[in-house]
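Q: Quick one: sequence plus predicted model below, questions after.
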Amino acid sequence: MSADQKPLLRVVKGDPDDYQLAALTAVIAGLAAAAPSSEDKPAARSEWANPARRMRRPLQHGPGAWRASGFPG
């Protein structure tokens, strides 16, 4: 390691052996790989799954009701 590079991990307290350091390194590497990146965007929600589509006005009764039922209001 050159003088201008910082170590990735530094033990502040205790005296871990090689196996403990390897386990710690594996856990930290796994967490870093599993972290969501800022480029991940949630999938676009289908308009068919929109709960607002289940809300509608009561159906009209009377002349022209069949025509009015097909138009959003």
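A: Looks like it came in fine. Values in this document were obtained by computation on a predicted structure and should not be read as measured data. Numbers count the residues shown, from 1 in each chain.

Q: okay, CA-based contacts and neighbour counts for the rest of this
A: OK.

Q: what helix or strand does Gly30 sit in?
A: Counting by DSSP states H and E, the secondary-structure element that holds Gly30 is helix 18-34.

Q: Check which element follows that helix along the chain.
A: Next along the chain after helix 18-34, taking DSSP H and E as the criterion, comes helix 65-68.

Q: From Pro36, how far out is the residue nearest to the spatial centre of the chain?
A: Of all residues in the chain, the one closest to the mean position by C-alpha atoms, centre = their mean is Pro42, 6.0 Å from it. When C-alpha to C-alpha, to the nearest Å is the yardstick, Pro42 and Pro36 sit 11 Å from each other.

Q: and if you look at Asp15?
A: As defined by C-alpha to C-alpha, Asp15 lies at a distance of 33 Å from Pro36.

Q: try this one side by side with the last:
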Amino acid sequence: MSPEPVLRVVRGNPDAAELAALTVVVAAAASAPTDTPAPLSTSAWADKSSLVRRPLPHGPGAWRGSSRSR
């Protein structure tokens, strides 16, 4: 008893080179990794967002608040 073929031509009459090309494409698609690794997260020590200055407050007394850290 022979196993069922994996690929079956349902329309047309491909030659041996066309069947070989199709087989290579299907085999490459089947062996390609499906999972992409998760991106590495940046640690809090390496996070540069704490170095970015917050916007200065507006309005009366804003000059006093501009020198105070929050």
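A: Good, I have the coordinates. Small disclaimer: the values here were computed from a predicted structure and weren't measured.

Q: Which residue in the second structure aligns with the residue nearest to the centre of the first structure?
A: Taking TM-score structural alignment for the superposition, Pro42 of the first structure sits opposite Ala38 in the second structure.

Q: Next: Ile28 of the first structure.
A: Ile28 of the first structure maps onto Val26 in the second structure, with residues paired by TM-score structural alignment.

Q: Which residues are in contact with that match?
A: Residues in contact with Val26 of the second structure, defined by C-alpha atoms under 8 Å, 6 or more residues apart in numbering, are absent; none qualify.

Q: how far away is it from Ala20 of the second structure?
A: Counting by C-alpha to C-alpha, the gap between Val26 of the second structure and Ala20 of the second structure amounts to 10 Å.

Q: what do you get for Asp47 of the second structure?
A: When distances are taken as C-alpha to C-alpha, Asp47 of the second structure and Ala20 of the second structure turn out to be 51 Å apart.

Q: Compare these two (neighbour count), which wins?
A: Comparing Asp47 of the second structure with Ala20 by other C-alpha atoms under 10 Å, the one with more neighbours is Ala20, at 12 against 9.

Q: ok, that one to Ser2 of the second structure distance?
A: Distance, Ala20 of the second structure to Ser2 of the second structure, by C-alpha to C-alpha: 21 Å.

Q: what do you get for Ala46 of the second structure?
A: As judged by C-alpha to C-alpha, Ala46 of the second structure and Ser2 of the second structure stand 60 Å apart.
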